[in-house]
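> Pasting a predicted model and its sequence here:
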Amino acid sequence: VYAYTAMVSACASNGRYREAVAVFQKMEEVGCKPTLITYNVILSVYGKMSMPWIKVNELMDNMKNAGIAPDLYTYNTLISCCRRGLYEEAAQVFHEMKLAGFMPDKVTYNALLDVYGKSQRPKEAMEVLLDMELHGFAPSDVTYNSLISAYARNGLLEEAMEIKAQMIKKGIKPDVFTYTTLFSGFEKAGKDDCAIKVFEEMRSAGCKPNTCTFNALIKMHGNRRRFSEMMKTFEEMKNCDCCPDIVTWNSLIAVFGQNGMYTEVSGLFHEMKRAGFVPERDTFNTLISAYSRCGSFDHSMTVYKMMLEAKVSPDLSTYNAVLAALARGGLWEQSEKVLAEMKHAHCKPNELSYSCLLHAYANGNEVDRMVSFAQKVYSGEIQLHAVLFKTLVLVSSKTDLLVETERAFSEMKRRCYLLDITTLNAMLSIYGRRQIFDKADEILNFIKERQLTPTLTTYNTLMHMYSLSGLFERAEEFLKEIILKGLKPDIISYRTLINAYCRNGRLKDASRILSGMRDSGIMPDVVTYNTLVASYAANAMFLEAIAMVRCMIHQGCRPNRNTYNSIVDFYCKFNGLDEASMFINRLSKFDPHLTRNEELRLLERVKNECHR
């Protein structure tokens, strides 16, 4: 038993958690009974592997059935196993521990604070601090860092800064974890200037960034699509003797996944494995999400199967990643089945699970189901959470339900929930689409007052709003502002202006924007080219329309049915049936991919126009 326990401990100490579990299982298979120390070590391993709570409970049942009573270390470790949002379970363990006659120590309180911090439960965290002080335990830097985490993760950044000030007053110096937690909180809220100030204060205080700090910087640059700065930070990290960890790789994969960069996601995964990292649950979860964001649902499900084959048990985050993948495709029926499967596996859905279901309803055009589920949230049947109200703002805005969007937004303000830039962008979007300028201005003023950093989505939304109202110059000013702010316009930025100019017959301006788009390194897609081709044809500018088709083919963008339909249809509209036929007969000379069937289809289209 001592040899096996030593092997389990050695594997755990070196981060080889799967091997530690394998040794423990082998120990049981050969009939060697684990001791209290063995169980405590493997329980700690389960916590680090984020094993599902049902597995942790099974281990505890086996321990008790073997006649081994838990000690204080066991209970403290059990609380630590609850770090991933299992705050109710942590409270239950804390209660059982006291019933068993154990008095909480400093480690117990800090572990419980850590759980509440990571579960975004600032109120409960503060109650633990008061109880801790009442029992004569002086808070340490670990205590304050957990408390700051609880407030920062919940978006209560002013309160988090106040706790940091209290920490300093008590003679406890903020460390790298304090600063990194605050930096991440401001970054998540979209307050980049405040985040950078925290980073500068950290360096001024002589506090050296660690791997977690660099990971937060990588995430900030990635979320703002500043990919070159992100990769520079990655290189700087290595130069500062901070070795990239699994979180670093997961963050990079997540960023490229969020931006639909499939090649980069796959490349990073292979590079990560070459660097000696074995994918664990978090990596599999990140990959499932990344591939689904790249539009590759099949790859997401392949990764899920790979995970199961590697005998890595799905946890709440895994199910949520699968639900998010289904939501993007609007597969609401499958989403409902996954939720049922979760409950069967004793994995309790959380606010993110229900958020994904709402997105699945919205993307699947199941508006009635979405509104019905929203009522469950408002009635309290589903546990109230800021994430759910934010989701209701997003999905209601997406489905153009103004009353429902404003109701969810008002509820967020009433409950003093964090109004981040994503939520405000959703409000701006629905007001912009409906041309409600006074309301849109209110949102813009709110963004400025709160010192939030506008994102590319903010600018694209404003461009769309002003282009719809015919204020093209104002819309184009936002394109220039995007570039001045160091953001990179995307295809939507340029397409918004091109569509606006084309709708109003300003084809020279549309062509100028197209040139700027290509000069910036963004290749127009078939939808962008088709907009210009159809606009030229609608204005009887057929030479220009055909020149645009030649241009798109030369740039490697293949025309589709709509490209040629618009030219043929407008030739016919302007009584140019012969010209339409001549155009079709010459098509094969500059479009090598044109099939004979496509030629015949277009000729039939002209023939049908003749008989009208």
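Okay, I see it. Numbering: from 1, shown residues only.

> going forward, measure contacts and count neighbours with C-alpha atoms only.
Fine.

> mind checking how far residue 420 is from residue 203?
Distance, residue 420 to residue 203, by CA to CA, to the nearest Å: 27 Å.

> repeat for residue 108
Distance, residue 108 to residue 203, by CA to CA: 32 Å.

> Who has more neighbours out of the two?
residue 108 (21 against 14; other CA atoms under 10 Å).

> and the gap between the more buried one and residue 74?
Distance from residue 108 to residue 74, by CA to CA: 10 Å.

> what residue is smack in the middle of the protein?
The centroid of the chain falls nearest to residue 258 when counting by CA atoms, centre = their mean (6.6 Å).

> Tell me the spacing between it and residue 288.
Distance from residue 258 to residue 288, by CA to CA: 12 Å.

> Quickly list what's touching both of the two.
Counting by CA atoms under 8 Å, 6 or more residues apart in numbering, residue 258 and residue 288 have no shared contacts at all.

> tell me what the helix or strand harbouring residue 609 is packed against?
Using DSSP states H and E, residue 609 sits in helix 596-610. Contact partners of helix 596-610 among helices and strands, from 3 or more CA pairs under 8 Å, 6 or more residues apart in numbering; DSSP states H and E: helix 561-573, helix 577-590.

> Use this one as the comparison:
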Amino acid sequence: MKQRLLSVGEQGSHHVFSQNKRITQLGKSGQIEDAIKFFTQMAEKNTVTYNSMISVYAKNGRINAARNLFDKMPRRNLVSWNTMVSGYLHNGKFDEAYKLFVIMPRRDLFSWTLMITCYTRNGEVEKARELFDSLPCSYRKGVACWNAMISGYVKKGRVNEAKRLFDEMPVKNLISWNSMLAGYTQNRKMRLGLEFFNEMDERDVVSWNLMVDGFIQVGDLDSAWKFFQETQKPNVVSWVTMLSGFARNGNILESRRLFDQMPSRNIVSWNAMISAYVQRCEIDEASRLFEEMPERDSVSWTTMINGYVRIGKLDEARELLNEMPYRNIGAQTAMISGYIQCNKVDEARRFFDEIGTWDVVCWNAMIAGYAHHGRINEALCLSKRMVNKDMVTWNTMISCYAQVGQMDRAVKIFEEMGERDLVSWNSLIAGFMLNGQNLDALKSFALMGHEGKKPDQLSFACGLSSCATIAALQVGNQLHQVVVKGGYLNYLVVNNALITMYAKCGRILEAGLVFNGICHADVISWNSLIGGYAINGYGKEALKLFEEMASEGMAPDEVTFIGILSACNHAGMVDHGLKLFKCMSKVYAIEPLAEHYACMVDLLGRVGRLDEAFEIVRGMKVKATAGVWGALLGACRAHGNLELGRLAAHKLSEFEPHKTSNYVLLSNIHAEANRWNEVQEVRMLMNASSTVKEPGCSWVEVRNQVHGFLSDDSTRSRPDIGVTLASLNSHIRNAFHISEVSA
């Protein structure tokens, strides 16, 4: 009888165990409502049941529900506390996790390791180190905490600190060695990584995989292939790493050959091969593999949905999403991105609202979608509803505020961010540049260097553009040196910015040298130099470059013709300008924009051919702009055409009713015709339309200092600008360790 009762007890225990396992499975597959229903209907629950449900809530973003269940538990064990702490950490609530950690009735090594690991994974290495340094003596020899701390330093790129900690370890295991090796391979320090690898007393397949992946990261496929072939007993990760390396470098045939040779394939290998085809937009082949898969997971479905999205087949993507056994937030986010990519932002928002439960990536996709399509207010409103913002969210908000000219709000967010990455700095610098605050852009560039952030091609492009706008040649020279030192001359966007900077600073020879050093110039490169010749009065050189552009098979665009027509304008080459203007549409199928018409009006107006200029305005296929009427008004002023000047001034006042310079031009035309009553009338109109006149401003560089002049500035000097730029020179030299350059 007793034996029978024990058997029944064991059966009950087994039944509860099976039910607990079922809850976990439902949670992992994202079927949160089914898991809740199953938990509620369970007749018998033990501590493990509660722990499982807490974990399900936490991993699906319902951290408050997890805490409520934790507080209602009849009994808690150490696993319960660790699960709740882990839940807070998983949801980014580090302060709440730490509060719970502090009041735990007891902690084990796992508790300490959990907190340290989660801080390091979130990039908060200093907090992790504080916990690590406060470890009880009994746990100091626990290798897991040391390994977590080393991995944290590695993730932040602080390889030297990781190595110091590694050398101090009282006991090392293979994970310790591999963690340190990852520090070298993941941070592209393959020479040191190879030396460290050769020093290892023991290696496993992870060690070899790290070396293969490291060489792939630096583009050395030959060395990666050599290490892959020398790997003893390669596992599926070895095969997938090499397969993905080939795919990333465009060797899709090699990837497929490896896939076909794999001794055994798991779902990760199938997903990797499908992903390789998707990256190459070979969706038909990806679809064939998808259909052949023995089993699929959420990654498989999401990858295929992403594939259809990439080629704009939203109906197929939506159909596949509807076929998924269970909805996955990654697949739903891919669908939102697809709608946004196809300019269907409202449909994306409707789909977003249907989801109901979002993760941070989903929120960011919708916010970025609004921002990308210029719907900044909607992006900002949505971001305010978001609870757990990450760095991507804050960076997007900085860009949004910059786009609407609210740089004070952008700066405030930037300053309040706990941690900033390169995108944060670039967003701020680009914001200053776009809003005309070029000195602030250059200051931010210098500060970025002082904080140890290495600029990328976008940072340099924005910095050089700011130098171009205010003709800060010496600062531009310093940035050029940083570009050379950092190896960024291979980036077209940087070279193009250098060409523009030198051209706008009047150094057209240096601009030409940069252009000649480009291996594969794009249309922006050609346009930058043609525009540089134009603004410096080198009309013949601009025409010659335009002819070279055509002979090399580079098709011009609208910007090319703005530059070349401006060059003809500045050089007085009327016939060449007329010929080029006519061949725009006939030869290159480029319909003229208002800017092209303005160039032609100015070109004809300069030589007194006002009737022809007016006929061009009347025959425009697009709506005239202030630039067109302004060019005509200026020509009328130069040649004393009062009647046409009054018409141009009237039209111009519709576009710029508060711009006093237009009234001044008309007033001068009347004055030169001795029509003083009309002069007085225009002056009265000018006073009525604008109470504050915006002063004109220009810059000039003297002895390596830039001076700004305002039309109403009685001092006629702005030494503060020169001092600021000299200070920036010093900051950039110190931040990036470059030598003095004489302009």
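That came in fine, so what should we check first? The structure presented is a predicted model; accordingly, all values stated were derived computationally and were not measured.

> who's in contact with the helix holding residue 609 of the first structure?
Contacts of helix 596-610 of the first structure (CA under 8 Å, 6+ apart): 564-565, 568-569, 572, 577, 580-581, 584-585.

> neighbours of the closest residue in space to residue 581 of the first structure that isn't next to it in sequence, just the number please.
Among residues not flanking residue 581 of the first structure along the chain, residue 603 sits closest, at 6.6 Å (CA to CA, 6 or more residues apart in numbering). Residue 603 of the first structure has 19 neighbours, counted by other CA under 10 Å.

> same question, the one 5 residues further on
Here the number of neighbours of residue 608 of the first structure (other CA under 10 Å) works out to 10.

> Tell me the counterpart of it in the second structure.
When the second structure is aligned by TM-score structural alignment, residue 608 of the first structure is left unaligned.

> what packs against the helix or strand where residue 426 of the first structure lies?
Here residue 426 of the first structure sits within helix 421-433, counting by DSSP H and E. Applying 3+ CA pairs under 8 Å, 6+ apart, we find helix 421-433 of the first structure packed against helix 386-398, helix 437-449, helix 456-468.

> Could you dump these into TSV with mean neighbour count and distance to residue 355 of the first structure added?
As requested, these are arranged in TSV below (neighbours: other CA atoms under 10 Å; distance: least, CA to CA, whole Å):
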stretch	mean neighbour count	distance to residue 355 of the first structure
helix 386-398	24	6
helix 437-449	15	24
helix 456-468	22	21
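
> would you turn those into JSON lines with distance to residue 500 of the first structure?
What follows is these, written out as JSON lines (distance: least, CA to CA, whole Å):
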{"stretch": "helix 386-398", "distance to residue 500 of the first structure": "21"}
{"stretch": "helix 437-449", "distance to residue 500 of the first structure": "18"}
{"stretch": "helix 456-468", "distance to residue 500 of the first structure": "6"}
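
> Quick one: closest of the ones you listed to residue 113 of the first structure.
Closest approach to residue 113 of the first structure among these is made by helix 386-398 (20.5 Å; CA to CA).

> got the angle between that closest one and helix 421-433?
If you take axes from the mean of the first three to the mean of the last three CA atoms, to 10 degrees, helix 386-398 of the first structure sits at 20 degrees to helix 421-433.

> What separation is there between the residue lying closest to the residue nearest to the centre of the first structure once chain neighbours are set aside and residue 253 of the first structure?
Leaving out its chain neighbours, the residue that sits closest to residue 258 of the first structure by CA to CA, 6+ apart is residue 293, at 5.8 Å. Between residue 293 of the first structure and residue 253 of the first structure the distance is 11 Å, computed by CA to CA.

> Neighbour count: these two, which is higher?
Relative neighbour count places residue 253 above the other of residue 293 of the first structure and residue 253, with 26 against 23, counting by other CA under 10 Å.

> helices and strands around the helix or strand where residue 182 of the first structure lies, which ones?
Element membership of residue 182 of the first structure, judged by DSSP H and E, is helix 176-188. Counting by 3+ CA pairs under 8 Å, 6+ apart, the packing neighbours recorded for helix 176-188 of the first structure are helix 141-153, helix 157-169, helix 192-204, helix 211-223.
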